[in-house]
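Novice: Build me a model:
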Amino acid sequence: MTDELKVKVRLDMYGFIGAGNMVSAIAMGGFKSGFLTSTNCLFTDKSGQRAPQLAAVLEAGYVADNRVLASQCDVIVLGVKPPVVLEVLQELSDILQAERPLVISLAAGISLADLEVAAGAQVPVIRFMPNVNASLGLSMTALCAGTYATAEHVELATEFAGTFGECVEIAESFMPVFTALAGSSPAWIFEMIDAFAMAGVKHGLSKAVATQIVAQAFSGSASLVLDGLASQSATPNNLIDQVCSPGGTTIAGLLALRAGGAGTAIADAVAACIAQDEKLGARR
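Specialist: Predicted coordinates for the structure are as follows:
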């Protein structure tokens, strides 16, 4: 990307249709990094409640109509629920075809092909899949680009995603798997943290202290895995071996965890998530 294009990126107008938790999280990341500003950002939503509030917090613009927003923006982020994504695009199709803004969809289960048909001929479309950790700038986000999205569009979208975490470009066929591994898994990880904390409560710790202990252990362990991947010095299995002493407490607990079917339960959760993603696409 040239310096001239980088300057242009900063001057582009970004519009967010929908103002739910995910839009709020990625918008906050964009603002904290300076990628988004009060002068290059607009929000709208169907209820007319959350978007004005978010805009006020960020000192950004608010408009009450999707078509008004679409006519003013160079990048449009669709943060509405999957069942209405295509309907929203169809309502904006004439504007999108005339202006050809970059459309970024956050909806699970809605394919690039369907998004492109609804948006209209030659409208550039990218699918984004962030996760809730975007609120802390720690999202793992996947993107896949449609037929009319250029390398510059992908670079811009990747830069935007980098303001609220890490980003990887993947083939669309892997998007349901990514949804499970990164989009939905935080909820399952929260469940595991709570289960560990409850075990701590059973053995006398307060819930708050037990939760702090476990959450920090998860955070540090994840950092060790990422560091090992970056340096090619360790894998999760290597790290397990480092923690497990012969005849020790850790291996006893690990074998109990495996006997309880933890690995199978996680694989089943991923499969269930992928199946639901496919159902969402089929219901369009």
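Novice: drop to CA atoms for contacts and neighbour counts, all remaining ones
Specialist: Will do.
Novice: Can you give the contact residues for the longest helix anywhere in the chain?
Specialist: Ranked by number of residues, the top helix in the chain under DSSP state H is helix 207-231. Contact with helix 207-231 is made by 193-194, 196-198, 200-201, 234-236, 239, as judged by C-alpha atoms under 8 Å, 6 or more residues apart in numbering.
Novice: now stretch 58-73
Specialist: If you take C-alpha under 8 Å, 6+ apart as the criterion, stretch 58-73 is touched by 12-15, 17, 28, 31, 37-45, 48, 51-52, 55, 76, 91-92, 95-96, 99, 101.
Novice: mind running it again at 7 Å?
Specialist: Residues from elsewhere that reach stretch 58-73 (C-alpha atoms under 7 Å, 6 or more residues apart in numbering): 13-15, 17, 38-39, 41-44, 48, 51-52, 55, 76, 92, 95, 101.
Novice: which SS state does residue 144 fall under?
Specialist: strand (DSSP: H, G, I helix; E, B strand; the rest coil).
Novice: Residue 58: neighbouring residues, count only.
Specialist: When neighbours are counted by other C-alpha atoms under 10 Å, residue 58 registers 18.
Novice: Can you tell me how far it is from residue 13?
Specialist: Counting by C-alpha to C-alpha, to the nearest Å, the gap from residue 58 to residue 13 is 15 Å.
Novice: got the buried residues for the helix or strand containing residue 57?
Specialist: Per DSSP states H and E, residue 57 falls inside helix 50-58. For helix 50-58, a neighbour-count test (16 or more other C-alpha atoms under 10 Å) marks 50-52, 54-55, 58 as buried.
Novice: distance between it and the chain's centre?
Specialist: Counting by C-alpha atoms, centre = their mean, to the nearest Å, helix 50-58 is centred 20 Å from the centre of its parent chain.
Novice: Sequence B follows; please return its structure for comparison with A:
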Amino acid sequence: MKKIAFIGAGAMAESLVKGILTAEQLPAEAIWLTNHANDERLEEMHHAYGVSVTRNQTDLLIDADVILLSMKPKDAEAAMAYLKESNLKPDQIIVSMLAGIPTSFLEEHLPEGQPVVRVMPNTSATILEAATAIAAGVHAGNREMQVVHELFHTVGAVVQVKEEDMDGVTAISGSGPAYLYYLMEALEEAGKQVGLEESVGKQLLIQTFIGAAKMLEQSELTPAQLRANITSAGGTTAAGISVLEEQGVKAAIQACVQAAAARSKEMGQAYTK
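Specialist: Alright, predicted model coming up:
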């Protein structure tokens, strides 16, 4: 890959820029950005990272191996019109980070045969620890998927999924950090209630989540098995778990994910015939 072009210069685009530069995949000048109207933001990105910024459509897109759609979903149709008049080459890969918008919608508004790949990273990309799912459009083959995999691997872990699974991906990893922060928020407040100083509680909370995640990553045991291993009959953990069961916390979390997946599907229906 010799050049990448971003249409949209928000937080996720910035995260990917940082990842690409950290991994030394491209020199800064080979990363090009534009946005709808915010010149100040483009200048900020140029000064912070040395990337190329432009309002010239030809300069942005010419010889770009990957064109990444990182604007807000509401601007998708305008972006499609912008691209359709741009004389795209058949081997230029369109990568969409537009939440809820299927590849079929993009393909309908692009030249016939244009490869499109849909991606769903999460906000942990800002610290290069994202969980990203990628899904191929009709015309995206192994080459295109390998390019996109390598690109998003610069900001974390990448998994390839079928596009019909993207609503579930959105509900689990896309929205998942918010659920975990919600749980952290509750635990932090509970720590204060049992007398822990805020700084102490926060430190313990952070390391507890890090340690639990690493245990799951490095062990062959399931979450249920790991939980059982520290839940002694009649012990403190068992006392806490019993309250969670009585309050229906597991069912609430499952309903939370189902609601997010349903909303993702609903958003996507606006872009399907």
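Novice: TM-score of the superposed pair?
Specialist: The TM-score (TM-score structural alignment, normalised by the length of the second structure) is 0.93; 270 aligned residues with a C-alpha RMSD of 1.6 Å.
Novice: coming back round to it: how much does the helix or strand following the longest helix of the first structure stray from the second structure?
Specialist: As assigned by DSSP H and E, the chain's next helix or strand after helix 207-231 of the first structure is helix 236-243. Per the superposition on the second structure, helix 236-243 of the first structure and its aligned residues are separated by 0.9 Å on average (mean C-alpha distance after the TM-score superposition for the first structure).
Novice: So which residues make contact with the helix or strand that comes right after helix 236-243 of the first structure?
Specialist: Sequence order places helix 249-259 as the next helix or strand after helix 236-243 of the first structure, per DSSP H and E. The contact list for helix 249-259 of the first structure (C-alpha under 7 Å, 6+ apart) reads 244-245.
Novice: in the superposed pair, what's the mean gap between helix 249-259 of the first structure and the second structure?
Specialist: The superposed helix 249-259 of the first structure is, by mean C-alpha distance after the TM-score superposition for the first structure, a mean 0.9 Å from where its aligned residues fall in the second structure.
Novice: Would you reformat the buried residues of helix 50-58 of the first structure as a markdown table and include distance to residue 116 of the first structure?
Specialist: What follows is the buried residues of helix 50-58 of the first structure, written out as a markdown table (distance: C-alpha to C-alpha, whole Å):
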| residue | distance to residue 116 of the first structure |
| --- | --- |
| 50 | 28 |
| 51 | 26 |
| 52 | 29 |
| 54 | 29 |
| 55 | 28 |
| 58 | 31 |
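Novice: Tell me the one among those nearest to residue 121 of the first structure.
Specialist: residue 51 (29.1 Å; C-alpha to C-alpha).
Novice: Please pull up the equivalent of the closest one in the second structure.
Specialist: Residue pairing (TM-score structural alignment): residue 51 of the first structure is matched to residue 42 of the second structure.
Novice: count of residues packed around the closest residue to its match other than its chain neighbours?
Specialist: Computed as C-alpha to C-alpha, 6 or more residues apart in numbering, the closest residue to residue 42 of the second structure that is not its neighbour in sequence is residue 53, at 6.1 Å. Counted by other C-alpha under 10 Å, the residues lying close to residue 53 of the second structure total 24.
Novice: now swap in residue 184 of the second structure and tell me
Specialist: Neighbour count for residue 184 of the second structure, taken as other C-alpha under 10 Å: 16.
Novice: The aligned partner of it in the first structure: helix or strand, and which one exactly?
Specialist: Aligned counterpart of residue 184 of the second structure in the first structure: residue 193 (TM-score structural alignment). When elements are assigned from DSSP H and E, residue 193 of the first structure belongs to helix 185-202.
Novice: Nearest to the spatial middle of the second structure, which residue is it?
Specialist: Geometric centre of the second structure, nearest residue: residue 121, 1.3 Å, by C-alpha atoms, centre = their mean.
Novice: Spell out the residue ranges of the strands in the stretch 1-150 of the first structure.
Specialist: 14-17, 41-44, 61-62, 75-78, 102-105, 125-129, 139-145 (DSSP state E, counting those that start in this stretch).
Novice: Please name every helix or strand in contact with the helix holding residue 193 of the first structure.
Specialist: Under the contact definition 3 or more C-alpha pairs under 7 Å, 6 or more residues apart in numbering; DSSP states H and E, helix 185-202 of the first structure sits against helix 207-231.
Novice: Could you check the helix it packs on and say which residues are buried?
Specialist: Using 16+ other C-alpha under 10 Å as the test for burial, helix 207-231 of the first structure gives 207, 210-211, 214-215, 224-225, 228.
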